[in-house]
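Visitor: sequence isn't available, so here's the structure alone:
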């Protein structure tokens, strides 16, 4: 097995863009104010479990539904495309549950961090990348998620509203390009 840094970087940035922890900062700050505090380690751990379990048993789950990874990847690429479009246009397409009474696990770990877009992306990535690249990408992103959750106040002061908007739009464009690549790669599998 040959290590390919470009593959790892693509997986890391794809997951970073889909998890969109930076774009979720305004939602997280609002939840923190309502809840009093966010248990950063618990939210990171639970969302990581969701992602890793889906990485390794997602394929079996799909087989129960009589789906293959390529079909899921094509469907997932459409979801990723819509998430990227949402980020670029600033219009909400996917409505998340922001009920703060549910606590750290719901809605923070799921669906804000490890939501349907993230789980779909993990399955879509499986069609193009080895599992260990995806696992490494998940773990690296979990470190970023933990750091962001621990330092919400500081990040908000440093970036400001304009900075958060610029970062969100930048990663939205990257997601759009990645979605098109995943779609075209897996659609060609049906043509053979």
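Guide: Looks like it arrived, so ask away. Only a predicted model underlies this, so the values are computations on that prediction, with no experimental measurement involved.
Visitor: rest of the way, CA atoms for contacts and neighbours
Guide: OK.
Visitor: which elements pack onto the longest helix along the chain?
Guide: Identified as the longest helix of the chain according to DSSP state H is helix 152-191. For helix 152-191, the contact count by 3 or more Cα pairs under 8 Å, 6 or more residues apart in numbering; DSSP states H and E identifies helix 5-19, helix 25-35, helix 69-89 as packing neighbours.
Visitor: another structure for you, compare them:
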């Protein structure tokens, strides 16, 4: 299998992005932003948000380095900024102070804030760009691409069946998952900042 796909890298990509993009954690936010809308509209918003997220992540995966060079921004700088922003999000998840903008009927919430920055935020963008740097063969390319696709499939499933999922795990279950995700996200954020500082100290920034 490693001749076709790097299983270790695939697992690392999927787990990292799953924790950062947090499909279970999008359920309460998605439900609040789509409240009062028809089931057809909710289903449409689910796939549109995932499509926007996938587009943004893919663009930065292929052209992120060029965009950063043009704007004279280094990977460690973006990584540090993404880490700090992720830390703020993680603290909100841990303390229960999440504040999402209220959706109105004439606003396509699938684009903003769902597609970006909720799903395709700085953490996911930086993580994908760093994984792309490790692509040196067909197996590693397939691993990174497949990992990104699988995470977006998980995101779509979470939002598409959010009402059914909420009935199963209930609000207390969502709260528990959100707190655990906040803890893991804070650890990832601190690690990103630490790696950024280390890169600057080593003269890589």
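Guide: Everything's here; your move. As the structure is a computational prediction, the values presented were derived from the model and not from experiment.
Visitor: circling back: nearest to residue 98 of the first structure, of the helices and strands packed on helix 152-191 of the first structure?
Guide: Relative to residue 98 of the first structure, the nearest member of those by Cα to Cα is helix 25-35, separated by 7.6 Å.
Visitor: re the thing from before, any idea which of the helices and strands packed on helix 152-191 of the first structure is most buried?
Guide: Compared across those, helix 69-89 shows the largest average neighbour count, a mean of 22 (mean count of other Cα atoms under 10 Å).
Visitor: onto which residues of the second structure does that helix map?
Guide: Residues 75-95 of the second structure are matched to helix 69-89 of the first structure when aligned by TM-score structural alignment.
Visitor: quick one: average offset of that stretch versus the first structure, please.
Guide: By mean Cα distance after the TM-score superposition for the first structure, the fitted stretch 75-95 of the second structure averages 1.7 Å away from its aligned residues in the first structure.
Visitor: what are the contacting residues of that stretch?
Guide: Residues outside stretch 75-95 of the second structure that contact it (Cα atoms under 8 Å, 6 or more residues apart in numbering) are 68, 98, 122-123, 126, 178-183, 185-186, 188-197, 199-200, 204-205.
Visitor: that one: how far from the chain's middle?
Guide: Centroid displacement of stretch 75-95 of the second structure relative to its chain, using Cα atoms, centre = their mean, to the nearest Å, is 12 Å.
Visitor: go on, stretch 111-126 of the first structure?
Guide: On Cα atoms, centre = their mean, the centre of stretch 111-126 of the first structure falls 5 Å from that of its chain.
Visitor: go on, stretch 178-188 of the second structure?
Guide: Distance of stretch 178-188 of the second structure from the chain centroid (Cα atoms, centre = their mean) equals 13 Å.
Visitor: now stretch 2-11 of the second structure
Guide: 21 Å.
Visitor: end-to-end on that stretch?
Guide: Criterion Cα to Cα, to the nearest Å; first-to-last residue distance in stretch 2-11 of the second structure is 12 Å.
Visitor: helix/strand/coil for the aligned partner of residue 49 of the second structure in the first structure?
Guide: Residue correspondence to the first structure (TM-score structural alignment): residue 49 of the second structure is matched to residue 43. Three-state assignment for residue 43 of the first structure (DSSP: H, G, I helix; E, B strand; the rest coil): helix.
Visitor: kindly provide the distance from residue 43 of the first structure to residue 112 of the first structure.
Guide: Distance of residue 43 of the first structure to residue 112 of the first structure, computed by Cα to Cα: 10 Å.
Visitor: circling back: superposed on the second structure, where does the longest helix of the first structure end up, distance-wise?
Guide: Compared with the second structure after fitting, helix 152-191 of the first structure deviates on average by 1.4 Å (mean Cα distance after the TM-score superposition for the first structure).
Visitor: so which bit of the second structure is that helix matched to?
Guide: Under TM-score structural alignment, the match for helix 152-191 of the first structure is residues 162-201.
Visitor: list of residues touching stretch 167-184 of the second structure?
Guide: Under the contact criterion Cα under 8 Å, 6+ apart, stretch 167-184 of the second structure has outside partners 19, 22, 24-25, 27-28, 89-94, 166.
Visitor: let's see it at 6 Å
Guide: Outside of stretch 167-184 of the second structure, the residues within contact range by Cα atoms under 6 Å, 6 or more residues apart in numbering are 25, 90, 93, 94.
Visitor: ditto for stretch 27-46 of the second structure
Guide: With contact meaning Cα under 6 Å, 6+ apart, stretch 27-46 of the second structure is reached by 103, 110, 156, 159, 160, 162.
Visitor: can you list the residues you listed in a markdown table and add neighbour count?
Guide: Converted to a markdown table, the contacts of stretch 27-46 of the second structure look like this (neighbours: other Cα atoms under 10 Å):
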| residue | neighbour count |
| --- | --- |
| 103 | 16 |
| 110 | 23 |
| 156 | 21 |
| 159 | 27 |
| 160 | 20 |
| 162 | 22 |
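Visitor: from those, which two are the most distant?
Guide: The widest separation within those (Cα to Cα) is 19.3 Å, between 103 and 156.
Visitor: nearest to residue 131 of the first structure, out of the helices and strands packed on helix 152-191 of the first structure?
Guide: Closest approach to residue 131 of the first structure among those is made by helix 5-19 (10.5 Å; Cα to Cα).
Visitor: now the contacts of stretch 167-184 of the second structure in TSV, with distance to residue 10 of the second structure?
Guide: What follows is the contacts of stretch 167-184 of the second structure, written out as TSV (distance: Cα to Cα, whole Å):
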residue	distance to residue 10 of the second structure
25	22
90	25
93	27
94	28
